[in-house]
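>>> Here is a sequence with its predicted model. Questions after.
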Amino acid sequence: MPEDQPEETATVTSAVGGTAGSPATSAPAVVARGEAAEGVSVGTADRPVHERVAAPDVVLPPESVAGVTWRPLALDDLVPLHALCARIGAVDHPDRGHALEVVRDDLTSPGIDLARDSIVGVDADGRFVAWGLSHLGPTRVSLVRVGVPGGVDPGRRGEGLGRRLLDWQRARGEQHLAACDEVLPAGLVTDVDEDALDARAALRRAGFDESRWWTELRRDLAEPIERVALDPAVRFVTMTDEWVEATRQARNDSFRDHWGSQPTSEDRWGRMVGAGTFRQDLSLLAVARPLDDPEAAEQVVAFVLSDVDPEGWAALGRRCAYVEYVGVRRSWRGRHLAQSLLASTLEAHVAEGLEVTVLDVDSVSPTGALGLYDRAGFVAARRSATVVRAY
């Protein structure tokens, strides 16, 4: 999954403020999911990462088993890899789409070296049956994170492929960590759905802990939408190119106190808003002059960003929108900006002919996200966990 997410697999999506709802579960914060938070502890470290991690000099491909051989991935593998991801997703997380563009984003993440950071298992007929990455995240502000997404074709599970894949990901990940000088928490990190029991068991056996839980919320757009009055100090605009960088800055400010979030780089942000599924016309912003400088230029103070992937609608059985981010700058919280923006966004989704709006939220969010979404008509549907092997 891409860094941050995936912002590296879907994602902590809400930093809004308000009155907290009841958490669906509580788990200790070990290290962060995606990007890590400025000023928020995600673990402690008193020595450089390279002093804490021993790694092999050479990482060999996994041992062949059951007629499956292994090699690095290449961009030419995008279509068969996408087909494998769709087969895995149909079992492990059937309520989500499996866009080709998401797979492409995985293979082209900043800093990834496919020849060394990827692996695919191929059967005797040339069919992809397992895959994985072990990719060092380029943003290391308060966490050194190696993403280790991947999976095994449901029809080939129980043959030892997953164990060999995880062994390879761990060895390559430890190579990455052993080359890092930062005095920061560090870990191998991925995400897993609550219902993916085989994958969860395999990760536990490999030393990963379920460190944080996320709840997928859905909103039936056939239900009435209650409008929320807009604070007169701001105005709404639809996102356009001129607001892209200002929204990134607002995102980084909004999520500074959020578990698992560290600053999103210009490159990573550009990849997200430039994706074919991202919808600027369905992404709404609240803009205003800074409270402490009324003569300054307007800035983005709150935002709701939407993603629409028609490719996934057939599998999902409905026309669905995904809310990538909901956020409010910390100095603007308590003004119901998220509620106003979210209600208007839902209305825009209805006007687009969509049937359901989906988002993910931290199950123990400190900003009142669960309460906010409950009042907006969202209901809990599924849960997933960030799993971490910490060093």
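Nice, thanks for sending it over. Since the structure is predicted, the reported quantities are computational estimates derived from the model, not experimental observations.

>>> Could you use CA atoms for every contact and neighbour count after this?
Will do.

>>> Point out the other helices and strands that the lengthiest helix in the chain packs with.
Secondary structure of the chain per DSSP state H: the longest helix is helix 161-178. Helices and strands in packing contact with helix 161-178 are listed as helix 49-52, strand 128-133, strand 135-136, strand 144-147, strand 150-152, strand 186-193, helix 197-205; criterion 3 or more C-alpha pairs under 8 Å, 6 or more residues apart in numbering; DSSP states H and E.

>>> Any chance you could list what contacts stretch 330-347?
Applying C-alpha atoms under 8 Å, 6 or more residues apart in numbering, the set of residues contacting stretch 330-347 from outside is 16-18, 221, 225-231, 236, 253-254, 282-286, 301-304, 326-328, 357, 372, 376.

>>> Buried residues in the longest helix of the chain, which are they?
Neighbour-count burial for helix 161-178, with 16 or more other C-alpha atoms under 10 Å as criterion, is recorded at 161-178.

>>> same check, this time on stretch 270-282
Neighbour-count burial for stretch 270-282 flags 271-273, 277-280, 282 (criterion: 16+ other C-alpha under 10 Å).

>>> from the middle of its chain, how far away would it be?
In terms of C-alpha atoms, centre = their mean, to the nearest Å, the gap separating the centre of stretch 270-282 from the centre of its chain is 15 Å.

>>> shouldn't Arg235 be in contact with Glu298?
No - in terms of C-alpha atoms under 8 Å, Arg235 does not count as a neighbour of Glu298; the distance is 10.0 Å.

>>> intersection of neighbour lists for these two?
When contacts are counted by C-alpha under 8 Å, 6+ apart, Arg235 and Glu298 are jointly contacted by 287-288.

>>> ok, structure two:
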Amino acid sequence: MDTTSLTWRPLARDDAQAAADLLNAMETVDRIGENYTAQDTLQELVDPYADLERASLAAFDGDVMVGYMKIRYKRFAQEVHRVFRDGGVHPDHRRRGIGGALVEAGVAAANTLHTLHHPALRLAIDVHKAGHIAGLAELLGPLGFAPVRYFQRMEHPLGAALPDPVIPGGLRIAPWSEDNDEDFRVTRNEAYADHWNPAPWPADNWKNKIANHTLRPEVSFLFRDAADGTAVGVLVANHWEADAAVTGVRDVHFMVVGTIPAYRHRGVAGALVGHALRAAAEHGFDRASVNVDSARPAGASGIFTNAGFTSKRPYVRWALEF
């Protein structure tokens, strides 16, 4: 196909269904375990840090979206402004130049947003993809992208064999609610402040990415110091109905797991994970999952391995650094 025969324009909020259709078509080949409804893709399109007009592009063959890219910038950054490029091409339209055109457009858009928001910092453009997807090196390498970080998707089947969770002494636990949602966000930011790419999440980003229609309050918990009420550890879980509809497996994903530095090495994270696993099983989930950074300073992979999670799928974070 000649790419000039396609219609190219920025993404719009009205593209939610077309985007879901594209992503679901990609899933039939890529098999990364992600399925979408229009509500899910709309959540991405209304992201306050996705500047659709300046930093997105979609290719259409008639009414069918056959490829897209969008860039997310950060409100807060230190030293390096790491923007995130998302995108993909319909399996029936791959290896026809669409992917390369979208990657090049993404680099240009990232530079535009960087100049607008953090011109004094260095820029890095991140692309996060499952390691088994073919052609990534050939697509990204010529533009200077290189692997900079590695992640694992880990999974835990849920059932009656789960041990009873033990709350560390001096702590009390509370489930998520609208009243304590801000404590969850603030605790997450403090817990992740010394992790790789540690930019804090502002409230609008938290609401868009975490506290949305996929949040599972019954599997999301906060630990507090019983003496003074300080929030010291957090676990937030989300669930996508589209995945369950396709696979028949109700998976609950641990999106955020963290302990503030002063309370590490006291069993807080392990207790949160154990408590969430038991709650997930009691609420009818079949499996728990988590994405783990290979080099997180708090040793998260060990926590999850000790809890019974096993690695299922590697991911690679590619980056173009300026």
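Good, I have the coordinates. This structure is a prediction, so every number in the text was calculated from the model and none was measured.

>>> re the thing from before, got TSV for the helices and strands packed on helix 161-178 of the first structure, with distance to Trp259 of the first structure too?
TSV is the format used below for these (distance: least, C-alpha to C-alpha, whole Å):
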stretch	distance to Trp259 of the first structure
helix 49-52	21
strand 128-133	24
strand 135-136	19
strand 144-147	14
strand 150-152	24
strand 186-193	14
helix 197-205	22
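
>>> hmm, back to that, mean deviation of the longest helix of the first structure from the second structure?
Compared with the second structure after fitting, helix 161-178 of the first structure has a mean deviation of 1.7 Å; criterion: mean C-alpha distance after the TM-score superposition for the first structure.

>>> quick one: that helix to helix 197-205, angle?
Between the direction of helix 161-178 of the first structure and that of helix 197-205, the angle (axes from the mean of the first three to the mean of the last three C-alpha atoms, to 10 degrees) works out to 40 degrees.

>>> re the thing from before, Gly353 of the first structure is nearest to which of the helices and strands packed on helix 161-178 of the first structure?
In terms of C-alpha to C-alpha, the element of those nearest to Gly353 of the first structure is strand 186-193, at 28.7 Å.

>>> Identify the residue of the first structure aligned to Gly169 of the second structure.
Gly169 of the second structure maps onto Pro232 of the first structure when the alignment is built from TM-score structural alignment.

>>> Its match - how many residues pack around it?
7 (other C-alpha atoms under 10 Å).

>>> Could you give the number of residues near Val364 of the first structure?
Using other C-alpha under 10 Å, Val364 of the first structure has 22 neighbouring residues.

>>> same deal with Met154 of the second structure?
21.

>>> that older thread, so which of the helices and strands packed on helix 161-178 of the first structure comes closest to Asp95 of the first structure?
Going by C-alpha to C-alpha, the one of these nearest Asp95 of the first structure is strand 186-193, 10.7 Å.

>>> average distance between that closest one and the second structure?
If you overlay the two and look at strand 186-193 of the first structure, the average distance to its match in the second structure is 1.2 Å (mean C-alpha distance after the TM-score superposition for the first structure).

>>> What range does that strand cover in the second structure?
Residues 123-130 of the second structure are where strand 186-193 of the first structure aligns, taking TM-score structural alignment as the criterion.

>>> that older thread, of the contacts of stretch 330-347 of the first structure, buried ones?
Neighbour-count burial within the contacts of stretch 330-347 of the first structure applies to 16-18, 221, 225, 228, 230, 236, 253-254, 282-286, 301-304, 326-328, 357, 372, 376; the criterion is 16+ other C-alpha under 10 Å.

>>> Narrow those residues to those in strands?
Using DSSP state E, the members of those that fall in strands are 236, 282-286, 301-304, 326-328, 357.

>>> For these, which two are the farthest from each other?
Spatially, the most separated pair among these is Val301 and Thr357, at 22.7 Å (C-alpha to C-alpha).

>>> Burial check on Asp228 of the second structure, number of neighbours?
Residues within reach of Asp228 of the second structure, counting by other C-alpha under 10 Å, total 8.

>>> Pull up the aligned stretch in the second structure for stretch 242-256 of the first structure.
Under TM-score structural alignment, the alignment places stretch 242-256 of the first structure onto residues 179-193 of the second structure.

>>> Would you indicate which residues of the matching stretch are buried?
Of the residues in stretch 179-193 of the second structure, those scored as buried under the neighbour-count criterion (16+ other C-alpha under 10 Å) are 181, 183-192.

>>> what's the answer for stretch 17-30 of the second structure, then?
Residues of stretch 17-30 of the second structure classed as buried by neighbour count (16+ other C-alpha under 10 Å): 17-27, 30.

>>> who's in contact with Val219 of the second structure?
175, 236-237, 276-277, 279-280.

>>> Can you show me which of those carry over to the first structure?
Among the contacts of Val219 of the second structure, the contacts conserved in the first structure (both residues aligned by TM-score structural alignment, their matches' C-alpha atoms under 8 Å) are 175, 236-237, 276, 279-280.

>>> Tell me the one of those residues nearest Arg75 of the second structure?
The nearest member of those to Arg75 of the second structure, counting by C-alpha to C-alpha, is Val236 at 22.1 Å.

>>> With adjacent residues omitted, what lies nearest to the residue mapped onto that closest one from the first structure?
In the first structure, Val236 of the second structure lines up with Leu305, judged by TM-score structural alignment. Leaving out its chain neighbours, the residue that sits closest to Leu305 of the first structure by C-alpha to C-alpha, 6 or more residues apart in numbering is Ser283, at 4.3 Å.
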